[in-house]
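Chemist: model this:
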Amino acid sequence: MIQVENLSIQNQDKMLIKNLSIQFNKGEIWAIIGQNGSGKTTLLHTIAGFLPKYGGQIFINSTNIRELSSLTKAQMIALLPQQSEAHLDCSVRQNISYARYAWSKNNLQEATERTLINKALNVMELQHLQDKSVNHISGGEQQRVEIATVIAQNSELILLDEPFNHLDIIFRNRLMQYLQKIQHEKCIIISTHDIHYVEKYCSHVLLLIDDKHILQGKVQDILTATNMQRIFGNFF
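Modeler: Okay, here's the model as predicted:
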């Protein structure tokens, strides 16, 4: 689904990613692992089409991402940011419903739209909170709302930047079990430091050691103690 060719990303004077070529397919759950500042978030935002300054090419379903309209990207790509912007003073349900705007605009009450929104509420167990203001629930509950919004968007490509932030162990596992359930029809990429969940749920991993050393492949081949020590040293 996603073909990355010779991708190079620079943040001011620091080269984060250099000449990365990789393919992400439907049916796979990829984890991106690296130290803070290694470029995980920047890579996700670049794949999502939010950062236009990069070298190389990114194709989604054989179309260069630079050629996709904003509407098409909104329909094809769902991104969970690491830090969400301030929430609007609206209900949990309204917040989640905005994920459907790229398809339905003013027709968010149609049966199909209600079904997708209800499904997202159910996955993150938010039914009892759906009429409450997003600003009047806990940080963990707000994170569940953000994840439910991504689920409701129902895009082919799902990008999750540190999705476990503020989530307890129940909802971390609930999220990953849901992603495994839908992975056959989605391309899923997450950035995380939680190695346990990568080993348990992900199929592939991309290790950002530094701009010159990037490893990629199946979890069982790449997620070794030696490779982890190359990133985290003796702290692993």
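
Chemist: make it CA atoms for all contacts and neighbour counts henceforth
Modeler: OK.

Chemist: can you tell me the element the closest residue in space to Q57 that isn't next to it in sequence falls in?
Modeler: Distances taken as C-alpha to C-alpha, 6 or more residues apart in numbering place E5 nearest to Q57, at 5.1 Å, with adjacent residues excluded. E5 belongs to strand 2-11 when elements are defined using DSSP states H and E.

Chemist: which is the succeeding secondary structure element to that strand?
Modeler: Following strand 2-11 in sequence order, the next helix or strand is strand 14-24 (DSSP H and E).

Chemist: that next one: how far from the chain's middle?
Modeler: How far strand 14-24 lies from its chain's middle: 17 Å, per C-alpha atoms, centre = their mean, to the nearest Å.

Chemist: for it, name the packing helices and strands.
Modeler: strand 2-11 (3 or more C-alpha pairs under 8 Å, 6 or more residues apart in numbering; DSSP states H and E).

Chemist: which residues does stretch 208-224 contact?
Modeler: Contact with stretch 208-224 is made by 15-18, 20, 22, 32-35, 38-40, 198-199, 202-207, 230-231, as judged by C-alpha atoms under 8 Å, 6 or more residues apart in numbering.

Chemist: what of stretch 99-119?
Modeler: 71, 74-75, 93, 96-97, 127, 149-150, 152-154.

Chemist: pull up the distance across it, start to finish.
Modeler: For stretch 99-119, the first-to-last residue distance is 13 Å (C-alpha to C-alpha, to the nearest Å).

Chemist: residues of that stretch that come out buried?
Modeler: Buried residues in stretch 99-119, defined by neighbour count with 16 or more other C-alpha atoms under 10 Å: 99-102, 108, 113, 116-119.

Chemist: got it, and stretch 66-84?
Modeler: 73-81.

Chemist: residues contacting it, please?
Modeler: 41, 48-49, 52, 102-103, 146-147, 150, 153-163, 165.

Chemist: which of these fall in helices?
Modeler: Using DSSP state H, 41, 102-103, 146-147, 150, 153 are the members of these that sit in helices.

Chemist: another sequence for comparison is provided below:
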Amino acid sequence: MSEREVPGAGASGAGVAAGVQVMGAADAARVDAAVELRGVRFAYGEHAVLDGLSLALPAGCLTGIVGPNGCGKSTLLRVIDGVLEPAAGEALVEGDALDSLSARERAERIALLPQIHRTPSMTVEALVSCGRYAHMGLFGGLTDQDRLIVAESMRVAGVEHLAHKAARALSGGERQRAFIAMVLAQRARTVLLDEPMTYLDPRAALDVMGLARGLVHEQGMTGAVVIHDLPLALRFCDRIAVMDSGRIVAVGTPAEILDQGVLEQVFGVMIARMELNGEVVYSCC
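Modeler: Sure, this is the predicted structure:
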């Protein structure tokens, strides 16, 4: 994948030094992309959140989106999902303009698990079944096919044994797996996860990231995850997109991102790479 320096990136990305190699719109277009954003701008009132952002999510890859608080990561996912409409630029899903797709067509292609979601008073099976609602008519009910999809989604997410348990009675890790099963039941080809490890203990966080990687590598999906834990992002994601001040300032494999030193510049931390029990792991220092 070719990379080049985008003129002015250093000025727009606070803390990113000149000369950092970043991906521009022309490079993004050459990626076999499930999702592609080109020059997207979005603002809440007078406050610009996304400032000419370009990014491609390659099909069949898990992309980790990292960046400081308030840089626009969650807004980026909501634009991809069609919840927010950009003021400028374009969003493409599998080559089609996002705004040309009906709600049902979007649901077949994109599924979003937002950062903040309340757990309803229902069983895990009922919660996961909510993922099928986008495919049903106004007065439609679950079909036998829908029920098979719900059962398979619970199996893949590892919550099949919790089907009849109250969702509110689950542990944090179990609850997040149940919500991911709900997203799986939507049967979208691209899944967006917004900080799915929030409030999880280290073991549960590892499990959720392993599940996210499995969705891509074993289920043939495309994934993007907004994540603050840099060591987990580097360990589990195929690609890392680094955001700062409403733009993508660098994108590449974990090794490429580490070689560029951009994480140190954006976050002000050092990243150590090591091998543990035959697996490459990372730590911040």
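
Chemist: circling back: of all the ones in helices among the contacts of stretch 66-84 of the first structure, which comes closest to Q177 of the first structure?
Modeler: Distance to Q177 of the first structure across these (C-alpha to C-alpha) is lowest for I147, with 13.5 Å.

Chemist: what is the neighbour count of the closest one?
Modeler: For I147 of the first structure, the tally of surrounding residues (other C-alpha atoms under 10 Å) stands at 25.

Chemist: so what's G95 of the second structure up against?
Modeler: Contacts were defined as C-alpha under 8 Å, 6+ apart; by that measure G95 of the second structure touches 33-36.

Chemist: hmm, try it at 7 Å
Modeler: Contacts for G95 of the second structure (C-alpha atoms under 7 Å, 6 or more residues apart in numbering) come out as none.

Chemist: trace it over to the first structure, please.
Modeler: When the first structure is aligned by TM-score structural alignment, G95 of the second structure is paired with S62.

Chemist: ok, the counterpart of E195 of the second structure in the first structure to H193 of the first structure distance?
Modeler: Correspondence of E195 of the second structure to the first structure, assessed by TM-score structural alignment: E162. E162 of the first structure is 8 Å from H193 of the first structure, where distance means C-alpha to C-alpha.

Chemist: E113 of the first structure too?
Modeler: Distance of E113 of the first structure to H193 of the first structure, computed by C-alpha to C-alpha: 34 Å.

Chemist: same deal with A86 of the first structure?
Modeler: 25 Å.

Chemist: neighbour count for the two, which is higher?
Modeler: Remark: of A86 of the first structure and H193, H193 carries more neighbours, 15 against 8, as counted by other C-alpha under 10 Å.

Chemist: the first structure: helices as residue ranges?
Modeler: Secondary structure of the first structure (DSSP H): helices at 40-47, 70-76, 92-97, 101-104, 111-123, 139-153, 169-182, 195-201, 219-222, 225-232.

Chemist: any chance of those helices in JSON lines, with distance to I9 of the first structure too?
Modeler: Output for the helices of the first structure, formatted as JSON lines (distance: least, C-alpha to C-alpha, whole Å):
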{"stretch": "helix 40-47", "distance to I9 of the first structure": "8"}
{"stretch": "helix 70-76", "distance to I9 of the first structure": "20"}
{"stretch": "helix 92-97", "distance to I9 of the first structure": "32"}
{"stretch": "helix 101-104", "distance to I9 of the first structure": "29"}
{"stretch": "helix 111-123", "distance to I9 of the first structure": "34"}
{"stretch": "helix 139-153", "distance to I9 of the first structure": "26"}
{"stretch": "helix 169-182", "distance to I9 of the first structure": "28"}
{"stretch": "helix 195-201", "distance to I9 of the first structure": "25"}
{"stretch": "helix 219-222", "distance to I9 of the first structure": "23"}
{"stretch": "helix 225-232", "distance to I9 of the first structure": "19"}
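
Chemist: quick one: closest of those to G27 of the first structure.
Modeler: G27 of the first structure lies closest, by C-alpha to C-alpha, to one member of those: helix 169-182, at 8.2 Å.

Chemist: quick one: the closest one to helix 139-153, angle?
Modeler: Interaxial angle, helix 169-182 of the first structure versus helix 139-153 (axes from the mean of the first three to the mean of the last three C-alpha atoms, to 10 degrees): 10 degrees.

Chemist: helix 169-182 of the first structure to helix 111-123, inter-axis angle?
Modeler: Here helix 169-182 of the first structure runs at an angle of 140 degrees relative to helix 111-123 (the same axes, to 10 degrees).

Chemist: list the buried ones in helix 169-182 of the first structure?
Modeler: For helix 169-182 of the first structure, a neighbour-count test (16+ other C-alpha under 10 Å) marks 171-173, 175-176, 179-180 as buried.

Chemist: what would those look like in CSV with distance to S138 of the first structure?
Modeler: CSV is the format used below for the buried residues of helix 169-182 of the first structure (distance: C-alpha to C-alpha, whole Å):
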residue, distance to S138 of the first structure
F171, 14
R172, 16
N173, 19
L175, 18
M176, 21
L179, 24
Q180, 27
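
Chemist: of those residues, closest to I189 of the first structure?
Modeler: L179 (10.2 Å).

Chemist: hmm, back to that, show me which pair in the ones in helices among the contacts of stretch 66-84 of the first structure is furthest apart.
Modeler: Across those, no pair lies farther apart than T41 and W103, at 26.5 Å, counting by C-alpha to C-alpha.

Chemist: what sits against the residue lying closest to N64 of the first structure once chain neighbours are set aside?
Modeler: In space, and not counting its chain neighbours, N64 of the first structure is closest to I58: 5.8 Å by C-alpha to C-alpha, 6+ apart. By C-alpha under 7 Å, 6+ apart, the residues touching I58 of the first structure are 3-5, 64-65.

Chemist: circling back: check the contacts of stretch 99-119 of the first structure for burial and list the buried ones.
Modeler: By neighbour count, with 16+ other C-alpha under 10 Å, these hold 74-75, 93, 96-97, 149-150, 152-154 as buried.

Chemist: in CSV, list these along with distance to K218 of the first structure.
Modeler: Formatted as CSV, those follow (distance: C-alpha to C-alpha, whole Å):
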residue, distance to K218 of the first structure
A74, 29
Q75, 28
R93, 37
I96, 33
S97, 35
T149, 29
V150, 25
A152, 29
Q153, 28
N154, 26
